[in-house]
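[1] fold the following, please.
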Amino acid sequence: MPVIKLKPVKVSRKLFKLLERRKLIKTFSPSNKVLNVKPGHGYVDTVYACSEEYGPHKLICVGLNSSKIRLASHPDKEDFILINNIRKSKPLYIVIGLYKHDIIQNKVKSGKLTAKDFIMLNIKHNDIHTCVFTMLEGTVHWEATTKGRGNSPFFFVTEPARLRMDFIDLCEYKVEI
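    Model prediction:
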């Protein structure tokens, strides 16, 4: 029987680019559309979507250049991947409601919603303890950045291919940084 002897090689950007050109892997890289989001806007770019045959799932890259905070949740889980080895950017904030969707909505309706019902995370990309996590179903959240000059932040999310967004009706409330 012939023996094939393999030697490990050092991983490098150059090697990954080669593997990508050969259509063997796909690196987590934001598109130009994600990197050049207009002020006051966001942009979602699908990196890939899996075949229905194997289960509907997709990876998206979100570029963000808006300080406006809306609040929403999803009926299923989504995984956040907060990596950036491309460029310095404005801060990325993730607002998380400390209660599930129905409770937050009821607090709005009863006029009892306060800043104590939320936490706003100042995200540190590439932190081995916090750069990958799952947002659980029904968790109210939103992503934002600061106004003004600077590169817009981006992040990756894996989620079900047809995941809907359930918005909180804020009525007269306005949530701000």
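[2] hey, let's count contacts and neighbours off CA atoms from now on
    Noted.
[3] Lys33 touches Tyr43, doesn't it?
    Yes - between Lys33 and Tyr43 there is a contact at 7.3 Å, judged by CA atoms under 8 Å.
[4] now do the shared contacts for those two.
    The contact sets of Lys33 and Tyr43 overlap at Gly63 (CA atoms under 8 Å, 6 or more residues apart in numbering).
[5] mind checking which helix or strand Val34 is in?
    Following DSSP states H and E, one finds Val34 within helix 32-35.
[6] got it, and Leu18?
    With DSSP H and E as the test, Leu18 turns up in helix 13-21.
[7] swap in Met120?
    For Met120, the element it lies in under DSSP H and E is strand 118-122.
[8] tell me what that strand is packed against?
    Helices and strands touching strand 118-122, by 3 or more CA pairs under 8 Å, 6 or more residues apart in numbering; DSSP states H and E, are strand 93-100.
[9] quick one, the helix or strand that the strand it packs on is followed by and strand 118-122 angle?
    Next helix or strand after strand 93-100 toward the C-terminus (DSSP H and E): helix 101-110. Following axes from the mean of the first three to the mean of the last three CA atoms, to 10 degrees, one obtains 120 degrees for the angle between helix 101-110 and strand 118-122.
[10] could you list the buried residues of helix 101-110?
    Neighbour counts over helix 101-110 (16 or more other CA atoms under 10 Å) mark His101, Ile104, Gln105, Lys107, Val108 as buried.
[11] in the helix holding Val34, what's buried?
    For helix 32-35, burial by neighbour count (16+ other CA under 10 Å) applies to Val34, Leu35.
[12] one more sequence to fold, the one below, so I can look at both together:
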Amino acid sequence: MAFLVVLEAMTPAERVSFILHDVFRFAFPEVAEIVGRTPAACRQLASSARRRIHASHAPALPTARQAAVVRDFKRAWEAGDIGALIGLLDPDATATGDGGGLVSAAPRPVEGGEQIARFFAGLAGRTTEVTILERTVNGQPGLVAQQDGVTVAVYAFHVSDNRITRIWAILNPDKIRPWTTG
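    This is a model prediction of the structure:
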């Protein structure tokens, strides 16, 4: 999943140059014909893609620090504190919701720290009877939203440099069964 996220962050030309050369072993002159650039430019694009992949393997924050960032996010979200949320989110953060076609979710990823902060602050104003719990999600600190004791959403986070860079909101009832109580 992390590799797919990194691929998604690449430009199309980087992605094609990297995949064709590094995965399928096309020579750069062949890649150049497909991409419509010079072999030297394709070599640079593939190199840039490799740097992105290596950068994505940056050392993770200690779990306790990640938990503190997620806890601060929870508090700011519950308070509807847009300023605090913006401070916790990377300016280039992305939030994605998965309703699976069974429940309502944002139709497209929300891009940018400020936009995500406003989105979550807006949710806080509409969901007063929801309880947000700190839980382990995919082995990392995360949040679980419950309404009347029933889990309605699970939130996974990627934290880098003490800021949230990615939020995955799982609202699809079929996918949140492991967190369902009662």
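[13] superposing both, give me the TM-score.
    The TM-score (TM-score structural alignment, normalised by the length of the first structure) is 0.25; 90 aligned residues with a CA RMSD of 6.2 Å.
[14] quick one: the strand holding Met120 of the first structure to strand 93-100, angle?
    Strand 118-122 of the first structure and strand 93-100 are oriented at 150 degrees to each other (the same axes, to 10 degrees).
[15] right, and the helix or strand after strand 118-122 of the first structure?
    Downstream of strand 118-122 of the first structure, the next assigned helix or strand under DSSP H and E is strand 132-135.
[16] show me what the following helix or strand past that next one is packed against.
    Helices and strands here follow DSSP H and E; after strand 132-135 of the first structure, the next one along the chain is strand 139-144. If you count contacts as 3+ CA pairs under 8 Å, 6+ apart, strand 139-144 of the first structure packs onto strand 57-65, strand 72-73, strand 93-100, helix 101-110.
[17] for Ile81 of the first structure, find the nearest of those.
    If you check each of those against Ile81 of the first structure by CA to CA, strand 57-65 wins as the nearest, at 9.4 Å.
[18] and the angle for the closest one with strand 139-144?
    Taking the same axes, to 10 degrees, strand 57-65 of the first structure and strand 139-144 form an angle of 50 degrees between their directions.
[19] which strands and helices lie in contact with strand 57-65 of the first structure?
    On a contact count with 3+ CA pairs under 8 Å, 6+ apart, strand 57-65 of the first structure meets helix 32-35, strand 41-49, strand 139-144, strand 154-160.
[20] now distance to Leu64 of the first structure too, for those, in JSON lines please.
    Shown next, in JSON lines, are those (distance: least, CA to CA, whole Å):
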{"stretch": "helix 32-35", "distance to Leu64 of the first structure": "8"}
{"stretch": "strand 41-49", "distance to Leu64 of the first structure": "4"}
{"stretch": "strand 139-144", "distance to Leu64 of the first structure": "7"}
{"stretch": "strand 154-160", "distance to Leu64 of the first structure": "6"}
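[21] any idea which of those gets closest to Arg21 of the first structure?
    Distance to Arg21 of the first structure, taken as CA to CA, is lowest for strand 41-49 among those, at 15.6 Å.
[22] buried residues, that closest one. List them.
    Buried residues in strand 41-49 of the first structure, counted by 16+ other CA under 10 Å: Gly42, Tyr43, Val44, Asp45, Thr46, Val47, Ala49.
[23] looking at the residues you listed, spot the one nearest Leu121 of the first structure.
    Lowest distance from Leu121 of the first structure to the buried residues of strand 41-49 of the first structure (CA to CA) belongs to Gly42, with 18.4 Å.
[24] for that closest one, what are its contacts?
    Applying CA under 8 Å, 6+ apart to Gly42 of the first structure gives the contacts Val62, Gly63, Leu64, Asn65, Ser66.
[25] roughly how far apart are it and Leu19 of the first structure?
    Distance, Gly42 of the first structure to Leu19 of the first structure, using CA to CA, to the nearest Å: 30 Å.
[26] if we can go back for a sec, which one of the buried residues of strand 41-49 of the first structure sits closest to His141 of the first structure?
    Using CA to CA, the buried residues of strand 41-49 of the first structure come closest to His141 of the first structure at Gly42, 15.3 Å.
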